[in-house]
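Trainee: have a look at this fold, sequence not included:
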C-alpha cells in the first residue's frame, strides 16, 4: 500500500501542518564550526528523463538544476567513497517556496543494510539549502527516500549535501522558542543598542530581548543582532551598534574597573593580580544576513564590524565583514590600532582594497572566527563553512601591556549615512555560537 494514501485527507492535513510547525526546529539547528561537507557521487532509483533530471544534478553545486523522481519510496543515494562520520544532511527543494516535501533519511556502511536516521521529515517552505541533523553515524552511503510533496508525487531536489566530522562543543541545539540567554551564556556580557542604551548583564542573562535589535531567530534559534545606519551613538563613536561588551565581573558597576576586564600575560604582576582575566580567546560561529546598501560614502557601504578587542581608548582589533551591493562575496579583514590610534589594515579573505575576493564569504553563509591573545601575540583565524581556515598572527605594541582589554561581539555598523527612501538601511548578523575564555 502506498504510504501517502494509507491516511485520510484530514489526517494528512494534520500531519503536514504539524510537521511544518516543527520543521524549523530541526531545519536550523547549528553545527560545530569544524564540521565539513563531504564530496559525494549520486545515484537514484529513477529520474525524470524529460528534463534530464538525473541524480548527478543533485550534487553538481548548482541550485538551477535538479534531480526528480516520481512516486512514494523513490530514492536518491549519495556515496561518500568511504565511511565517514555523518551528522547533517542539507537539501534544497525544487519550488520549495511553494510546497513542502516529505522524506526519510537513511544511512548505510555497505549500501545494502540501511539504518533509519530520520523518519517522515517535512521540509520548510523555501528554496535554499535546509539543514536536517541526524544522530552521528559512521556511513559511506546516505539515502533520501521520498514521498512526494504537498502538490504532487514528485521528489525534486536541486542540491543535497552530506556534512560531518569531529565536533568541538560548538553551539549545540538552539531552541527558537527561547530568548538569546536561553541558548547562550550571557552572564558576563552587557549589550549596547542602536538607541545608545545599555542593558546590563543581569537583565541580559534574565531573558532580555528587543524585537528589532536583539532577539532569537525563529527558525534557527540563533542570536540576532541588527543595527540601522542612522541612530544614536555612544561616546567617542559616530556609528550605531547592537553589540555585546564583555563584563568579567558584572556585579562591579564600573566597566573600566580591572575586575571587569583582562590584561596581557606580559603585563606587570601587580596589574595581572587586579584583572578579571589574563590573555583571552573569543570564538564565534555566525552568518552575516544583511549589510548596508546605500549611503554617501562609497567605502563604507556594506561594511560592518562583527568582533572586537577594545582597550581604554584604542582597539587592538576590529574584525570587518565588507560586501558592496555589486559584490558576490564579502571580504573579511581586520584593523588594528597602536596606542596613538594609528590604524593598520590586515588582509585575511581579501581586504579593504581587495573587495569581492574569490575566497570571500557570501551573505547568509555560515563562518567562524577565533581571536586569541597570548602576551602581545594576537592570532586571528577565519573558517568559512566547509572551507579551510585562514590564520594570521600580529604582534601588538608593547604599550598594550598594563592596559585593560575586553571583547565585543555583534554588529557595529560602519555606515552612518542612509539614502534609502524610507531610511531603513541596516545591518544584521545571526550568531550560532559565542564563547570567551581567559586561561
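Mentor: Thanks, I have it. Remember, predicted model here, so these are calculated numbers, not experimental data. Residues are numbered from 1 along each chain as shown.

Trainee: please make it C-alpha for all contacts and neighbour counts, starting now.
Mentor: OK.

Trainee: touching stretch 403-413 from outside, list them.
Mentor: With contacts defined as Cα atoms under 8 Å, 6 or more residues apart in numbering, stretch 403-413 is touched by 225-229, 239-247, 256, 258, 261-263, 275, 282, 303-312, 426-429, 431, 436.

Trainee: biggest helix in this structure, by residue count?
Mentor: Secondary structure of the chain per DSSP state H: the longest helix is helix 9-27.

Trainee: chain center to that one, what's the gap?
Mentor: Centre-to-centre, helix 9-27 and its host chain are 26 Å apart (Cα atoms, centre = their mean, to the nearest Å).

Trainee: do stretch 389-398 as well
Mentor: Counting by Cα atoms, centre = their mean, stretch 389-398 comes out at 23 Å from the chain centroid.

Trainee: next one for the comparison:
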C-alpha cells in the first residue's frame, strides 16, 4: 500500500468515525429532549401506576408508555394522557381496566389530604348498554380506603351517551357498610348534567342530552380537600357555575334505615337497598387518592372484536383493536397536585 492509499484510508476512517459520533449524539439529544409526564406534572414521585395492559410501575419520574401514559402537546400546552381499553388486565379488586395513579402515602380522614386536577375527557367508550349506569363513563379521581371493606368514599365520573355533544360530571359516595358488605351502595350527586341514576330506556335508547353538561375536550377542574374528617369538593369550568359540596367522612348520614335516600331505594334491588353505614363512616381507616382514567365500560365494540377471550391474540393486539373500534377511555390532565388538607375558605 503506497502513501496515497494510506492517506485515503485514514481520511475515510476519520469520516466514518465523525458520522457515527454525530449520529450517536443526535440520538442522545432525542432522548434528552423527551418530555415525560413527570416533566408536566412534577408530583409523579408520590404515585405508582397501573396501566390498562396490567403493567405496574412505582417509579414514575422520567417514565412513560406509549398508548397508555404519555405526553401530548397542544399548542403551548403539554398534557399528560391516560388511556385504557374496555377489556384488559386490571387489579384484584376490580373488573374494570385503568391507567390510573395510586397515591403511595396513606392517611386517615381526620389527618386529611388534598387532590386537585385540571383536565378534559377526550373519549369514552363508543359501545355499551344505555341501561347500565356505568356505561360510557370514566372515573377521573378517587378516594379509596385501604382497610376494612376497601370501599370508596369518592369517585368522580364523566359520562357521555353516544350521539350527545355534552356529558355529565358527577360524584359517588360509597357507604362503608355496617356488617355484610354485600349491602353496599353508592349515592350519586351531579356537578353538571345528570347523576348516575339517569340511564337509557333500552340498550340503545338514550335520555335527553343534559342542558348544562360538559363536552368532550372541554376543560374542567376539581378540588378534593379532606380537612379534619370532612370532605370539601369544588368543581369549576369556564362558562359553567362553580359548584361545591361537603360530606362528613367520620360521621355517617346513612346509619339508619330511615336515612336511606329514595335514590337508593329506586336504583338498587331490595336485597341491597336496605344496607346501612357504620356510624363513624370511614373514621380510623387508611385512605389514598387515585387519579387518571378508570374505565367503567367493559363491553366489546362489535361482533368481530373477539376481546380477551381469543386465544389467538396477544393482549397488545387485542388492545389495539379496541382502540381502533372506540372501545377505550382517554383523559388528559394539564395540572394536578396532591398534599395535605387545608382549612376551607369559610374556616380561614
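Mentor: That came through, no problem. Fair warning: this is a prediction, and the values are worked out from it, not measured in the lab.

Trainee: next, the TM-score between them, please.
Mentor: Remark: TM-score between the superposed chains equals 0.65 [TM-score structural alignment, normalised by the length of the second structure]; 237 aligned residues with a Cα RMSD of 1.8 Å.

Trainee: ok so, going back, and the longest helix of the first structure, which stretch of the second structure?
Mentor: Under TM-score structural alignment, there is no match for helix 9-27 of the first structure anywhere in the second structure.

Trainee: for stretch 221-229 of the first structure, same thing?
Mentor: Under TM-score structural alignment, the match for stretch 221-229 of the first structure is residues 78-86.

Trainee: for residue 80 of the second structure, which non-adjacent residue is spatially closest?
Mentor: Among residues not flanking residue 80 of the second structure along the chain, residue 71 sits closest, at 4.7 Å (Cα to Cα, 6 or more residues apart in numbering).

Trainee: quick one on the thing from earlier: so which bits of the match of stretch 221-229 of the first structure are buried?
Mentor: 78-86 (16 or more other Cα atoms under 10 Å).

Trainee: likewise stretch 291-307 of the second structure?
Mentor: Buried, per 16+ other Cα under 10 Å, within stretch 291-307 of the second structure: 291-301, 306-307.

Trainee: ok, which pair from these is furthest apart?
Mentor: By the measure Cα to Cα, 291 and 306 form the most distant pair in those, at 29.6 Å.

Trainee: tell me where the stretch 101-250 of the first structure has strands.
Mentor: In the stretch 101-250 of the first structure, the strands defined using DSSP state E, counting those that start in this stretch lie at 101-108, 115-122, 130-149, 154-164, 189-192, 198-199, 214-216, 223-228, 241-246.

Trainee: pull the number of nearby residues for residue 22 of the second structure.
Mentor: Neighbour count for residue 22 of the second structure, taken as other Cα atoms under 10 Å: 12.

Trainee: now residue 322 of the second structure
Mentor: 24.

Trainee: what's the match for it in the first structure?
Mentor: Residue 322 of the second structure maps onto residue 423 in the first structure, by TM-score structural alignment.

Trainee: any idea which helix or strand carries that match?
Mentor: Per DSSP states H and E: residue 423 of the first structure is located in neither a helix nor a strand.

Trainee: ok, it - contacts?
Mentor: Per Cα under 8 Å, 6+ apart, neighbours of residue 423 of the first structure: residue 230.

Trainee: can you show me the helices along the stretch 201-348 of the second structure?
Mentor: 262-267, 270-273, 315-325 (DSSP state H, counting those that start in this stretch).

Trainee: the second one packs against which elements?
Mentor: Here helix 270-273 of the second structure is seen to pack against helix 262-267 when contacts are counted using 3 or more Cα pairs under 8 Å, 6 or more residues apart in numbering; DSSP states H and E.
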